[in-house]
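# A predicted structure for the sequence below; I have some questions about it.
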Amino acid sequence: MQSPQSTQSNLSPLVPAYDSILELAPYQTGKPVEELTREYGISDVVKLASNENPRGCSPHVTLAVTEQLGQLSRYPDGNGYYLKQALADFNDVNADQITLGNGSDDLLDILARSFAGADDTIVYSQYAFIIYPMLAKMQGATAIEVPAHRFGHDLKAMSQAVQDSPSTKMVFIANPNNPTGTQLERKALREFVASVPSSVLVVLDEAYIEYSPESNNRALLEDFNNVVIVRTFSKAYGLAGLRVGYALSSVPVADLLNRIRQPFNVSRVALAAAAAALTDQDFIEKTRVTNDEQMRWLEKQFDALGLGFVKSHANFIMVEVKFEMEDTTAAMIHQALLEQGVIVRPLSAYGLPNWLRITVGLAEDNLRLIDTLRSILTED
């Protein structure tokens, strides 16, 4: 691996706008099924690494996608009119409060590019989504990581960090949080937003809101103009492969975001699929019920195996794989699972080397996981 200095010399005289860009490591995605098949020749793979919906997507989506196949030579509606109208009705907001994105990551990037520069500060929590510090580095901004409290956001400490840093322009909060699954109470979040200056943008990342409806903080938009709520169709709606998300904000903020975003950042297939997915809330309810049932089952199995975990309000669970034997590590367990066709997510990049993040799958997926994990842990 090249050091930042050698990378810069190779680029010379072309250098990045900010030195912090050289500190970035490429984002590590969950290992694709195809890659595992290539590496180990395993055809029967269970992927529990990327928090995808194991139920797939609504049949409404399949029909909507099929209807678009004859229009692939045409550009999409750059304004996403019909999807925005559907989202406005669903969230009880005006259409001009909505910004569409190529997944929620695209929107987080647009927000950072719109509001943070080299002289500014971005505040986020320890153990929160790894994209947040990456966005700060991309903008050359100062990043302040506030120590977590019981693996979740310490809102009082984050409020103090904002007060202590007059250059703060943005705060990122994931609720429920990825990768820990922790949840914040509405009252606590409202108090936090009220405690920070109105010039500080508070970004609530609600990628897993469908699994935790009580985490819906859309009401904050009525009282605070400095709040943006970012959501995605990649998780519960099962559209990870199409990449579509949306942001809810005040009209002035949405106007700025729509000036920055690419004109066709959401494909016509994704627009149609998302609009169709939104109409099938019965699918979302069944997804939530299945997830809750399987989450409880997994918790019991982890207890039986003597493995610690953090109570989760999303569609994944963070499990501690720590042993008295120094020669056994979470990385080794992760590798052993891979070799038997089970993909989970190691969390060393988050500073959690003894933990794995495991997506809640269907009953047969979870049984495969537990049987494989048990066999690994009980090997002589």
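Nice, thanks for sending it over. Numbers count the residues shown, from 1 in each chain.
# alpha carbons only for contacts and neighbour counts from here, please
Will do.
# and stretch 309-316, end to end?
11 Å (C-alpha to C-alpha, to the nearest Å).
# what residue is smack in the middle of this structure?
A207 (5.6 Å; C-alpha atoms, centre = their mean).
# and the closest residue to Y208 other than its chain neighbours, how many neighbours?
Using C-alpha to C-alpha, 6 or more residues apart in numbering and skipping residues adjacent in sequence, the residue nearest Y208 is A314, 5.7 Å away. A count of nearby residues for A314, using other C-alpha atoms under 10 Å, gives 30.
# please apply the same query to V203.
Residues near V203, counting by other C-alpha under 10 Å, number 22.
# put this next to the previous one:
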Amino acid sequence: MCPVQLDGIGPLARFSRRSFLRYSAAASVVASVPILTEAHLARAQRNTLPKNIPPGAVRIDANENPLGPCSGACSTISGLIPEGGRYDFDLTEKLEKTFCEMEGFKPGYVMAYAGSSEPLHYTVLAFTSKDRPYVTADPGYEAGMYAAKVNGAKVLMVPLTKDYAHDVKAMVAADPNAGVFYICNPNNPTGTITKYEDIEYAVANKPKGSVVLIDEAYIHFSDASPSFDLVKADKDVIILRTFSKLYGMAGVRCGLAIGRPDLLAKLQLYGMNPLPIMAVAAATTSLQVQELVPQRKKINADIRQETFEWLAASNYKFTPSQTNCFMLDTGRSGKEVLAAMQKKNVYIGRVWPSWPTYVRITVGSHTDMEKFRAAYTDVMNSSTAGLEPMPLPRRLRETPFTHLS
């Protein structure tokens, strides 16, 4: 792990007064920012009290992987339980070193976190302000928008192109003082791809001093080109990777931020907690299972294709996803359909305001998708009136974001 240097001294040495004040200011900001994850956003829309999914339900609302961690990762976790009383920073450093060696990064360009949500939020906090807006796609993953709101930054939402890619030219043109351009590639919720050349354009034409935050949480499921070369060229880019999706470790919590050491150092101002040793060790093991990514990519693709063929045969419109989620056009209020599906014990993903008739569907197991098809057929053949789900909590509703057309 690349340590933060505090006025020329290491992180374990005595703080200077200036360093202490800088860290105190950052800590006070973090204390007011909830680290929202996909799990929080999914749970907020469940029409149940308490908001726990009942036993036996189909859970395809949070982009989880029903396969869970691979067998090697499970063995690693089990073997480390007796060491749970130790911090073992060496295991975190081993993960970072392993990833650097596998992907050709210099030391200090990779930093591990408990998932990718923390570095996403910390990047927004570090590079946006009331004078430096946050620019994102619409529809797009929402977590960074809430961090920007708490930071006092304006949020600018740019519609996707007709091909469901990020409209990078419109994003770059959205505000000459923007601090962060967030590109989720493949995109959550649509599962669609933005070309590497378009991301290159955003990096080359963005305002000076801003960063392009590229979230590659779902890239392992797709044929999208990674943006690693931009980091290796020392561009103003931070890339996020997670073990929550294809690697099946959403509940174990491990992710990576990848960027120039000076950029990553700015994130460390907002959090430097030791990581769960089981998580980082399981992640290291997972990286080294060569067949894991292609095998799981094929499993997901086969189930997704089977689902798409059924949807197409049934004349239902959907986005041409390459990941473990896609957007499904219900042709009516998406919120009503979501609530009606819950009545059938099938929990599907949420609705984005700009696409009110669409719901997001996670690609689950074969059995999950069979039950989804049966329930969806019943719902679409019946009235869903009067089944509006519970509203989002106030902190998730009051969002003065600017939609650009």
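It's in. As the structure is a computational prediction, the values presented were derived from the model and not from experiment.
# ok, the counterpart of the residue nearest to Y208 of the first structure in the second structure to R360 of the second structure distance?
Matched by TM-score structural alignment, A314 of the first structure corresponds to T323 in the second structure. Counting by C-alpha to C-alpha, the gap from T323 of the second structure to R360 of the second structure is 12 Å.
# also D229 of the second structure?
Taken as C-alpha to C-alpha, the span from D229 of the second structure to R360 of the second structure is 31 Å.
# would you agree A42 of the second structure is in contact with R350?
Yes - A42 of the second structure is within contact range of R350, at 6.6 Å (criterion: C-alpha atoms under 8 Å).
# okay, these two: which has more neighbours?
R350 (24 against 17).
# which residues touch K297 of the second structure?
Residues near K297 of the second structure by C-alpha atoms under 8 Å, 6 or more residues apart in numbering: 220-222, 246.
# want to throw these into JSON lines with distance to D302 of the second structure, secondary structure and neighbour count?
Formatted as JSON lines, these follow (distance: C-alpha to C-alpha, whole Å; DSSP: H, G, I helix; E, B strand; the rest coil; neighbours: other C-alpha atoms under 10 Å):
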{"residue": "H220", "distance to D302 of the second structure": "15", "secondary structure": "helix", "neighbour count": "23"}
{"residue": "F221", "distance to D302 of the second structure": "11", "secondary structure": "helix", "neighbour count": "23"}
{"residue": "S222", "distance to D302 of the second structure": "13", "secondary structure": "coil", "neighbour count": "20"}
{"residue": "L246", "distance to D302 of the second structure": "14", "secondary structure": "coil", "neighbour count": "29"}
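# now for those: which two are most distant?
S222 and L246 (10.4 Å; C-alpha to C-alpha).
# for the stretch 51-200 of the second structure, which segments count as strands?
Remark: strands assigned in the stretch 51-200 of the second structure by DSSP state E, counting those that start in this stretch are 58-60, 110-113, 134-138, 155-159, 180-184.
# overlap of the contact sets of A42 and R350 of the second structure?
D61.
# state which helix of the first structure is the longest.
In the first structure, with assignment by DSSP state H, the single longest helix is helix 281-304.
# and it, which stretch of the second structure?
The aligned range for helix 281-304 of the first structure in the second structure is 290-313, by TM-score structural alignment.
# between D229 and R360 of the second structure, which is the more surrounded one?
Neighbour totals were compared for D229 of the second structure and R360, and R360 leads with 27 against 12 (other C-alpha under 10 Å).
# let's have the strands of the stretch 51-200 of the second structure in TSV, adding mean neighbour count and distance to A375 of the second structure.
Listed next are those as TSV, based on neighbours: other C-alpha atoms under 10 Å; distance: least, C-alpha to C-alpha, whole Å:
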stretch	mean neighbour count	distance to A375 of the second structure
strand 58-60	24	10
strand 110-113	26	38
strand 134-138	28	28
strand 155-159	23	31
strand 180-184	27	30
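# of these, give the one that comes closest to Y23 of the second structure.
Between these, strand 110-113 lies closest to Y23 of the second structure; by C-alpha to C-alpha that is 18.5 Å.
# so what touches the closest one?
Contacts of strand 110-113 of the second structure (C-alpha under 8 Å, 6+ apart): 1-2, 92, 95-96, 99-100, 119, 254-259, 264, 275, 280.
# where does stretch 49-64 of the first structure end up in the second structure?
Using TM-score structural alignment, stretch 49-64 of the first structure corresponds to residues 61-76 of the second structure.
# and for stretch 91-102 of the first structure?
The aligned range for stretch 91-102 of the first structure is 103-114, by TM-score structural alignment.
# what about that stretch, distance to the chain center?
18 Å (C-alpha atoms, centre = their mean, to the nearest Å).
# over to that stretch now: how far is its first residue from its last?
Termini of stretch 103-114 of the second structure sit 20 Å apart (C-alpha to C-alpha).
# whatever residue of the first structure lines up with V180 of the second structure: what's it in contact with?
Aligned counterpart of V180 of the second structure in the first structure: M170 (TM-score structural alignment). Applying C-alpha under 8 Å, 6+ apart to M170 of the first structure gives the contacts 112, 115-116, 121-123, 200-203.
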